[in-house]
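Colleague: I need the structure of the sequence given here:
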Amino acid sequence: MMKDKSGYIIAAAFIGPGTITTASLAGASYGFHLVWALVFSIIATMVLQDMAARLGLVTGQGLADGLTKSLASPVVRKLMAVLIVAAIGIGNAAYESGNLTGAAMGLHQLIPLGLSSWSVILGLLAGALLYTGRYKLIESTLVGLVFLMALVFLITLLFANPDFNLMWQQFSSPLLSLPSLTMVLALIGTTIVPYNLFLHASLMAQFKPNNNLPKAIAECRQQSIRAIGFGGLITLVVMATAMTAFFGSDSALSATNLSKQLEPVLGEYAQWFFAIGLFAAGLTSAITAPLAAAYAVCGALNRPVELNNRVFRSVWMAVITVGVIVASAGFKPLAAILIAQAANGLLLPIVAIFLLVVMNTHPSLGEFRNKTFSNLVGGIVILLILLLALYKLAHLIL
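Modeller: Prediction:
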């Protein structure tokens, strides 16, 4: 049996404050009309994460170094390295601001020190955890809190007496309009997290499959499907809960009333419980985002991917620092998180193109190169995100 648990580490990064906030906003504003985007994202995530994990297992390389080492031209390799550093390094810094903002929102509800103060404190805590390298125990605790919150959301949804017929009607009437495009991109960005592809490949590169690659790949695929499927279920439940509480009502969803979704079950303790869960989700993602950036940047620059390496530490420190600065700059909390998710949706095509190139050209993959189905799904993901992004950009300019 495979002892590696990277699929659950990916799930811990997958269920962050961006997932909770974006799903809540989508359910409150559009009901189940945008569930199509979530379903598409879940299937696409399973396929893309399978590619990343397969790359790491077979080649012993992460996505960044796998890409640069699979290209013959030195000029192209350098260009790819620059693109990876820019896309993942800068993109994760934006994503980190959303993670810290979400966690700060949770703690501010418990102790009102202000979002800026909590963002700084959380950034220091995330940095301290990564610096010591002893973050796994804390990460496991945070994952447990996230799973607990998911259970409470499910119970809350059932107690809130949702209208399942209305949910089905809206699900059967998918919506895609210019006003909803930002939300669609945010849902895709919070589900198909670009940095998770780099993180998964790097984690699996350190796993030794005992020369039984087909079995290791099959077990890793099953684990990833379960973990990603669970993350998708949480997102769906949060959307349904927000829809039941806010859709079609006069009450607007904001940072101050997110916890009202839990009041049918938890009463006066809803705010406290939601705050702890949001903090747990935020801090977990605040650790994994800079870690993934360090793996990607160091791999692209052909530097050691070790926690104690000076360059490795410099990268995640820079990501956390930028995240703290942006999170404490006074942006509206929900807007900052939503913008970070939309930015990841725009970043996704770049990363997906990188992954497809590697999975079809890497000389060490052999029989484990991409098959037609994986290439087809990857191509559809890239095409859809590009079309949505270009359509949105065109209407902003014109």
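
Colleague: contacts and neighbour counts: CA atoms only from here.
Modeller: OK.

Colleague: and whatever helix or strand residue 318 lives in, what does it pack against?
Modeller: Counting by DSSP states H and E, the element that carries residue 318 is helix 310-327. Applying 3 or more C-alpha pairs under 8 Å, 6 or more residues apart in numbering; DSSP states H and E, one finds that helix 310-327 contacts helix 91-110, helix 115-132, helix 270-300.

Colleague: the first one - contacts with which helices or strands?
Modeller: In terms of contact count using 3+ C-alpha pairs under 8 Å, 6+ apart, helix 91-110 is assigned the packing partners helix 17-30, helix 115-132, helix 270-300, helix 310-327, helix 333-361.

Colleague: also this sequence, please, to line up against the first:
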Amino acid sequence: MNKIFQSLLIIIFFSGCSLNKSSKFWTSETIKEIEEKKFEKIFDDPTTLSQELNINISLNLSEGFIKNNLSKKFTNNDGKVNFDGSLKKSSKYKFSKIKNFYQSEPTILFNKDNIIFFDDRGTVLQFDKRSKLIWKKNYYTKSEKKSSPILQFASNKKFLIVADNLSKYYMLNLETGDLVWSEKNSAPFNSQIKIYKDRFFLIDFTNTLRCYSLKNGEELWNFQTESALIRSQKRLSMVIVEDMVYFNNSLGDISAVRINDGELIWQLPTQSNIIYESSFSLETSDIISDGKDLFFSNNKNQFFSIDIKSGSFNWENRVNSYLRPTLIDNFIITVSLEGYLIVIDKITGNIIKVTDIFNYFKPKKRKDILPTGFIVGLKNIYLSTNIGRLLVIDIKSGKTISILKIDKDKISRPFVSNQNLYLVKDNAIIKLN
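Modeller: The predicted structure is shown next:
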């Protein structure tokens, strides 16, 4: 009888230690036991938000905007940007049509007044502010060009780091486009690139975070998280805070790794075992940070706040979105996939306000519309969609005040530089002032 009782205790113990959503992985770095914060769920209703809330509340944000571009790059938080233009089309930057544009999350890189992008054959292009091509460079073989590589960029004002979904990564001289070095990884990349001092970071399709030397592209260390045979095409993200890299993988796990040596400090699963098995459909927003907490959401109707030091959940709310949120003051602003603008208190996780910003679309058409990204300007929010429409939303009221037709197909999330707004479509970049 005692043996049966002991066996039951062992089973219960190991069941409780499984890596499910409420567990986390600690390393020897954690000397003292940190008390787990209460994991507060704001809503018990599993359905997505489909009605407005507190529409008469006026949202008043601070007038300042983030001027430190380096801070934006490290934390992914765009905050409020310096834009209040008339949205008149001023120029167009043309390139060969990107076939898989609808699956990609293109990022424009700004180099002073110039912009850097790529075309369908992996050619890197640098344009000046008048849309004139300064240089174009292609370092792919004939067969690689036919594969239509999707490129990601990062720069440190001297050099341009390029990584693609064909496993290639390389460095170019930012001013001339000349190749400095080129290397090949064992798996394709689909993540942001973060440059930090003398190194840079990428996540590949095996859910491995890799740290490379800027000098020659040599791998300095890597950290492997659990891999998945099938995964979504959603780009993975990371933030850097105080010599630490915080990143997600395609299974929804969040890991904290030391920049110096790649040692794991903590790891936190965000998905239950049931959702874990269907991770191929999981699409997570970019992680953003205020230096103390991490914030992100996904298409499984979850929005999380995680303490950056302990790796504990602060709160979870029910918001269905894979768009990058924005943090301004103590407000988190995001847009759900159903077309609702949502304002959340970053401390408590309480939803303050919900407004329907797709209300101008007819119900039959609305079901096919998805938001692709947004920015918060000085007075308005600018939201792009998969049907080529740009919505202008008043910040205070949360109501859509105008809709601009940019294209008939998907346009990228907006980018702002030098008080101009840029949108990418499959064969051009549109500049609005």
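
Colleague: TM-score for these two?
Modeller: Remark: TM-score between the superposed chains equals 0.22 [TM-score structural alignment, normalised by the length of structure 1]; 144 aligned residues with a C-alpha RMSD of 6.9 Å.

Colleague: burial measure for residue 354 of structure 2, as a count.
Modeller: Using other C-alpha atoms under 10 Å, residue 354 of structure 2 has 23 neighbouring residues.

Colleague: what angle do the lengthiest helix in structure 1 and helix 17-30 make?
Modeller: Ordering each helix of structure 1 by length in residues (DSSP state H) puts helix 213-246 first. Here helix 213-246 of structure 1 runs at 50 degrees with respect to helix 17-30, directions being taken by axes from the mean of the first three to the mean of the last three C-alpha atoms, to 10 degrees.

Colleague: does residue 58 of structure 1 touch residue 213 like I think?
Modeller: Yes - if you go by C-alpha atoms under 8 Å, residue 58 of structure 1 and residue 213 touch, sitting 7.1 Å apart.

Colleague: more neighbours: the two, which one.
Modeller: Higher neighbour count among residue 58 of structure 1 and residue 213: residue 58, with 23 against 15, using other C-alpha under 10 Å.

Colleague: re the thing from before, gap between the very next helix or strand once past the longest helix of structure 1 and the chain center?
Modeller: Downstream of helix 213-246 of structure 1, the next assigned helix or strand under DSSP H and E is helix 263-266. Remark: helix 263-266 of structure 1 is offset 28 Å from the chain centroid, using C-alpha atoms, centre = their mean, to the nearest Å.

Colleague: try stretch 310-326 of structure 1
Modeller: Offset of stretch 310-326 of structure 1 from its chain centre (C-alpha atoms, centre = their mean): 18 Å.

Colleague: any chance of the helices and strands packed on helix 91-110 of structure 1 in a markdown table, plus mean neighbour count and distance to residue 91 of structure 1?
Modeller: Listed next are these as a markdown table, based on neighbours: other C-alpha atoms under 10 Å; distance: least, C-alpha to C-alpha, whole Å:
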| stretch | mean neighbour count | distance to residue 91 of structure 1 |
| --- | --- | --- |
| helix 17-30 | 27 | 14 |
| helix 115-132 | 20 | 17 |
| helix 270-300 | 27 | 9 |
| helix 310-327 | 22 | 9 |
| helix 333-361 | 22 | 7 |
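
Colleague: tell me which of those helices lies nearest to residue 84 of structure 1.
Modeller: helix 270-300 (6.7 Å; C-alpha to C-alpha).

Colleague: OK, contacts around residue 186 of structure 1?
Modeller: If a contact means C-alpha atoms under 8 Å, 6 or more residues apart in numbering, then residue 186 of structure 1 has 22, 338-345 as its contacts.

Colleague: what about 7 Å?
Modeller: 22, 338, 341-342, 345 (C-alpha atoms under 7 Å, 6 or more residues apart in numbering).

Colleague: hang on, the earlier thing: which other helices and strands contact the longest helix of structure 1?
Modeller: On a contact count with 3 or more C-alpha pairs under 7 Å, 6 or more residues apart in numbering; DSSP states H and E, helix 213-246 of structure 1 meets helix 6-14, helix 17-30, helix 35-59, helix 136-159.

Colleague: how about it: buried residues?
Modeller: Within helix 213-246 of structure 1, the residues that qualify as buried by neighbour count (16 or more other C-alpha atoms under 10 Å) are 216-217, 219-221, 223-246.

Colleague: next, the angle helix 136-159 makes with it.
Modeller: Using the same axes, to 10 degrees: helix 213-246 of structure 1 against helix 136-159 is 50 degrees.

Colleague: let's have the helices and strands packed on helix 310-327 of structure 1 in JSON lines, adding distance to residue 183 of structure 1.
Modeller: Output for those, formatted as JSON lines (distance: least, C-alpha to C-alpha, whole Å):
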{"stretch": "helix 91-110", "distance to residue 183 of structure 1": "15"}
{"stretch": "helix 115-132", "distance to residue 183 of structure 1": "24"}
{"stretch": "helix 270-300", "distance to residue 183 of structure 1": "20"}
